[in-house]
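Novice: turn this into a model:
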Amino acid sequence: MRYLLFIAGMGGLLYGIDIGIIAGALPYLEATASVAWKLSAQQLSFIVAAVLLGSVLSSLFAGALADAIGRRWTMVLAGALFTASIPLIALSDGYLPLLLGRLLQGVSGGLIGVAVPLYLAECLHADKRGRGAALFQLLLTIGLVAAAVIGLVQANSVDSATQAAQALPAGARADAIFAAKDHAWRSIFWMCLTPGLVFTFGSLLLAESPRWLVQRGRIEQARAALLRTRAPAEAETELRDMQAAAGTVAARRNQAAAQGPGAGPSAGDIAAARGVAAPRDGSPASAPAGDSLASRRYILPFLLACLVLACTQATGINSVLAYVVNILNQAGLPGATANMADVGLKVLNAVMTVVAVLLVDRKGRKFLLMLGSAGIVVALLAAGLLFRSAEGEQRDVRSIVAAQAQGDTLTLRLDAPTLQALGAPAGDAAQLLTVSYSYGPFTNVQTRRSDDPALPAMILSRDSAVQEDSVIGAFFRRLHLNPFADPAAGRNAPLQIEQARIGALPSEAHGWQVTLAICLFVASFAVGPGVCVWLALSELMPTRIRSNGMSIALLVNQFVSTTIAAVFLPTVGQYGYAAMFFFWAGCTVVYFLTATFLLPETKGKTLEEIEAHFAR
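Specialist: The predicted structure is shown next:
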């Protein structure tokens, strides 16, 4: 059992590394590869986004692959692809091998995101299943932290090399710094090789999912797999229910011998003869396994799982974590303090995930989702009200800002003359300027604080708003399936100032109040949705559609996440942060109601019993 959890946890670690590793490597990759290989900014963005494209593509077939070759071999394949990607990237001498390596990492991540939760749900005892999924989420979080630590180690190495090179002549100094940065990004990827090897070879030693084996008619192998984590009597009972759920009518000679010649058939035996699953609590059995895929027992849990995943993304978790430094900075915290708060939030996320690991099999999924979603609603409403109080005091200066544009660009420095022109009151109070602008369908938002010692200029240009398609966008645009704006529509569009507001910078105390609200948000998410979403994904799906249903649900998850990311900045620029927080709070209310009234408690129940619940 511990070995199974360890290997599954390593899958979560790889998933987290997949997501986070490029952040530390990108600055050095940009400083070296873009020069040596003449990479454009567009090609660099493709390298970053290739992981997401690979994940989306593999999610499309991960379920079918897991059904075809088994859960264990899908995990082995995912680990092998990740392991192969490391030398391909670290030894690359051009754009194509680097892009291919990143694409392989994305494919690996997509397979892991389906196969590992699926394997855990089908292999673990009902009383341990929640802890297994929580451990996957915990190691995923640790993977993100590990990626950041690896990047930090290499950043310190580059800083040391840069300091040592100061004594060299100019040419030699430039070569030494270039070599240090080139070594840094390659080393960042090399340091990820060990967990990939551990996961790959460790997965080879795992038993196959007993439910997959039963579906293939390999009953003895399924029994052997169950006996690795269960007592013999319990393994036989669960195996009988698996056969019933799979529509298998099989004689149970060993069970009959154990019951004695005079014993009557058990509820499971009767259920197996009818092709249904008999729950242990005597509740009505599920429908035959050969019924229509459009029946209630399949449609209802599938839609419920998709709703849970969509609501998880609609809490705004990804946008909050991605923009937390900007959010806290505009709330009133100084830049360095906001960065420290960001680190603190990541630590809090990991700590609260540990708490969730301890609680999920004791308190249950339904309770944690209700608790977590309720806490998120309170946190988002508090943050929204705090921002509304600050944003309500800002003044509209759109016409003044628009008048300073020169052609399709605008350069603005928030110095004393500019503040006077914008009508800011005289005095020492720091001012915050927020400008939302667009070029055709492309929008962007920039902010400046008058108390910034560097006082950088605000430069509104086409390049800062109109972004070429990423590798994902280009792929889907060729298929005429890209729902987002076409870069061609923004190349010749004029600069349009959508909103421009200026007001007194919120106090640092206000910033700490927002920080506390976001701490509550992150803690509530980690305890509830952060862990339970993987359980909802794997537990709710009936055995017949579990693998393919999980693939589709993950695509829904990625679609909602991408949509929220696309509308975040335009919404903030047009209506302010308060509107975004209130919108997320409304979505999370739907989440709370779903957890309260629609989601069944699955703690301590076998997958067959959960399936029987939806058949009633």
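Novice: from here on, contacts and neighbour counts on C-alpha atoms
Specialist: Fine.
Novice: for Gly604, which three-state class applies?
Specialist: What DSSP: H, G, I helix; E, B strand; the rest coil gives for Gly604 is coil.
Novice: what about it, neighbour count?
Specialist: 17 (other CA atoms under 10 Å).
Novice: ok, now Gln255?
Specialist: Quick note: Gln255 (other CA under 10 Å) scores 16 neighbours.
Novice: can you check Pro417 too?
Specialist: Around Pro417 there are 10 residues (other CA under 10 Å).
Novice: in three-state terms, label it for me.
Specialist: When the rule is three-state DSSP, Pro417 gets the label helix.
Novice: for Ser438, give its distance to Ala322.
Specialist: Per CA to CA, to the nearest Å, Ser438 is found 22 Å from Ala322.
Novice: oh, I was asking about Leu535
Specialist: Counting by CA to CA, the gap from Leu535 to Ala322 is 25 Å.
Novice: which one of the two has more residues nearby?
Specialist: Leu535 (25 against 12).
Novice: structure for this one too, so we can compare:
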Amino acid sequence: MSMTEANQPKKDWRFILIAIVAGLGGLLFGYDTGVVAGVLLFVNQVFHFDASMKGLFVAIALAAAAVGAAFAGALADAFGRRAVLIVAAVLFSAGAILSSVAGTIPILFLGRVMVGAAIGVSSMITPLYLSEITAAHWRGAIVTINQFYITVGIFVSYLVDYMLSGTPDGWRWMLGLGSVPGLILLGGMMVLPESPRWLAGRNFIEKATAGLRFLRGRQDVSEELGDLHRDIVEDSRRAAPWSLLLTRKVRKPLIIGVGLAVFQQITGINVVIYFAPTIFRDAGLSSASGSILATVGIGAVNVIMTGVAMRLLDTAGRRKMLLLGLYGMLTSLVFIGTGFLIQLHGPLTYIIVGMVAIFVAFFAIGLGPIFWLMISEIFPLAIRGRAMSIATVANWVSNMVISGIFLDLLLIIGRGPTFMFYAAMTVLAILFTLWIVPETKGKTLEQIEDSL
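Specialist: Next up, the predicted model:
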């Protein structure tokens, strides 16, 4: 877009309201991601899960998330971003309630599949929606609201886990309360506008104009609408089949998106999120409530540092923040692995707890938000939804594999070598970033497309 500084839209209550409500998609993601950590400590008392079944309990939702993400892009391109988010909110709420009342393993797993599918859809559509309604000069902060909501959802779930850890059948309430953010998202999306980019691409020009006026808080949006129209006309001159994903123009962005998706998971973050109480108990915190309380602190660090990232991404830049985060993650993973290898005891156990907190802090300012932000920026408009789906599916499949095998991996090679493996993967992530990941700070989506 060619907007001048004088014409750049200012943040006002309307747009902030939209960003907050749309970001609830991230809250769904975060709550369910975090609540599993507490549920895993208690659900086996009813269903008698061994390590493999615990891994399957986590992995089945992640597999459903991968499937949901796979279809989300095509659905969003066909029916609109807003409509798909509404369906995801309904599916999440229903799945959360079904999981909470389950009396058998098949019903429990069915509820988890529904929740997982909704998370997969919302994890891909929410950053896409936010990136398309946001002006370039504060897109980094607004799209990162999605990641901020993820961390808030994780923190809230840890608090819920702690408060219900001593309650009979508390794990059912842990799962059932996930329906609340789903219902809030459903209500909020009922009053929000569709993406003007999507509307203009479907030739709903009047609706696109009205949406832009609402978003920008002014009547004259002709320049921005003209930029949108030119971009759409250019894309309409060429077909956008799936084979476009294999062309030279898309190849590099696709390598970046899928690469960051995989590295976000194989460096170990969701192992920490899902199994933090288990890790802390293995490190020497004997009680379930004590392990969960330590996990609450980790959740608070995650929220705070994501807030820091929101303030820095549009000034310090995506690539610099990504590298800083990876270096910090590498250092903390080496300390965690070493701590388990030398079998720290007593007060020294808290060194591991502290290093887990540092690991999460550096993830929260780097790889956590930047993956979701960059996949919403780097793909051409003509295939943005489908390309984001591919990157999101890669993220969820990697999440499923890493989380599903974690407990078995601990039994096979031990805690120390497991975390050293994650450290080695972080080294690869650093090399990947240095090799191919570009800086997108301050560029419009059209400028990023041209540069790649």
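Novice: what TM-score do we get after superposing?
Specialist: Here the TM-score for the pair of chains, by TM-score structural alignment, normalised by the length of structure 2, is 0.83; 433 aligned residues with a CA RMSD of 3.5 Å.
Novice: name the helix or strand for Ser289 of structure 2, please.
Specialist: helix 288-316 (DSSP states H and E).
Novice: I misspoke; the intended subject was Thr443 of structure 1.
Specialist: Per DSSP H and E: Thr443 of structure 1 is located in strand 442-449.
Novice: quick check: that strand aligns to which part of structure 2?
Specialist: Mapping strand 442-449 of structure 1 onto structure 2 (TM-score structural alignment) gives no aligned residues.
Novice: the next helix or strand after that strand: which residues count as buried?
Specialist: Using DSSP H and E, the helix or strand that follows strand 442-449 of structure 1 in sequence is strand 458-460. Neighbour counts over strand 458-460 of structure 1 (16 or more other CA atoms under 10 Å) mark 458, 460 as buried.
Novice: so which residues make contact with the next helix or strand after strand 458-460 of structure 1?
Specialist: Remark: after strand 458-460 of structure 1, the chain's next helix or strand is helix 471-478, criterion DSSP H and E. Outside helix 471-478 of structure 1, the residues that touch it by CA atoms under 8 Å, 6 or more residues apart in numbering are 45-46, 49-50, 52-53, 482.
Novice: make it 7 Å
Specialist: The contact list for helix 471-478 of structure 1 (CA atoms under 7 Å, 6 or more residues apart in numbering) reads 46, 49-50, 53, 482.
Novice: kindly report the same for stretch 295-303 of structure 2.
Specialist: 148, 151-152, 154-155, 158-159, 276-277, 357, 360-361, 364.
Novice: go again using 6 Å as the cut-off
Specialist: Residues outside stretch 295-303 of structure 2 that contact it (CA atoms under 6 Å, 6 or more residues apart in numbering): 151-152, 155, 158, 357, 361, 364.
Novice: nearest to Val258 of structure 2, of those residues?
Specialist: Ranked by distance to Val258 of structure 2 (CA to CA), the contacts of stretch 295-303 of structure 2 are led by Ala364 at 19.2 Å.
Novice: which residue in structure 1 aligns with that closest one?
Specialist: Under the alignment (TM-score structural alignment), Ala364 of structure 2 maps onto Ala526.
Novice: give the contact list for Val308 of structure 1.
Specialist: Counted by CA under 6 Å, 6+ apart, Val308 of structure 1 has zero contacts.
Novice: check which helix or strand it maps to.
Specialist: Here Val308 of structure 1 is assigned to helix 296-314, by DSSP H and E.
Novice: compared with structure 2, how much does that helix deviate?
Specialist: Helix 296-314 of structure 1, aligned to structure 2 and superposed, deviates on average by 1.2 Å (mean CA distance after the TM-score superposition for structure 1).
Novice: just tell me the aligned range of that helix in structure 2.
Specialist: Using TM-score structural alignment, helix 296-314 of structure 1 pairs with 248-266 in structure 2.
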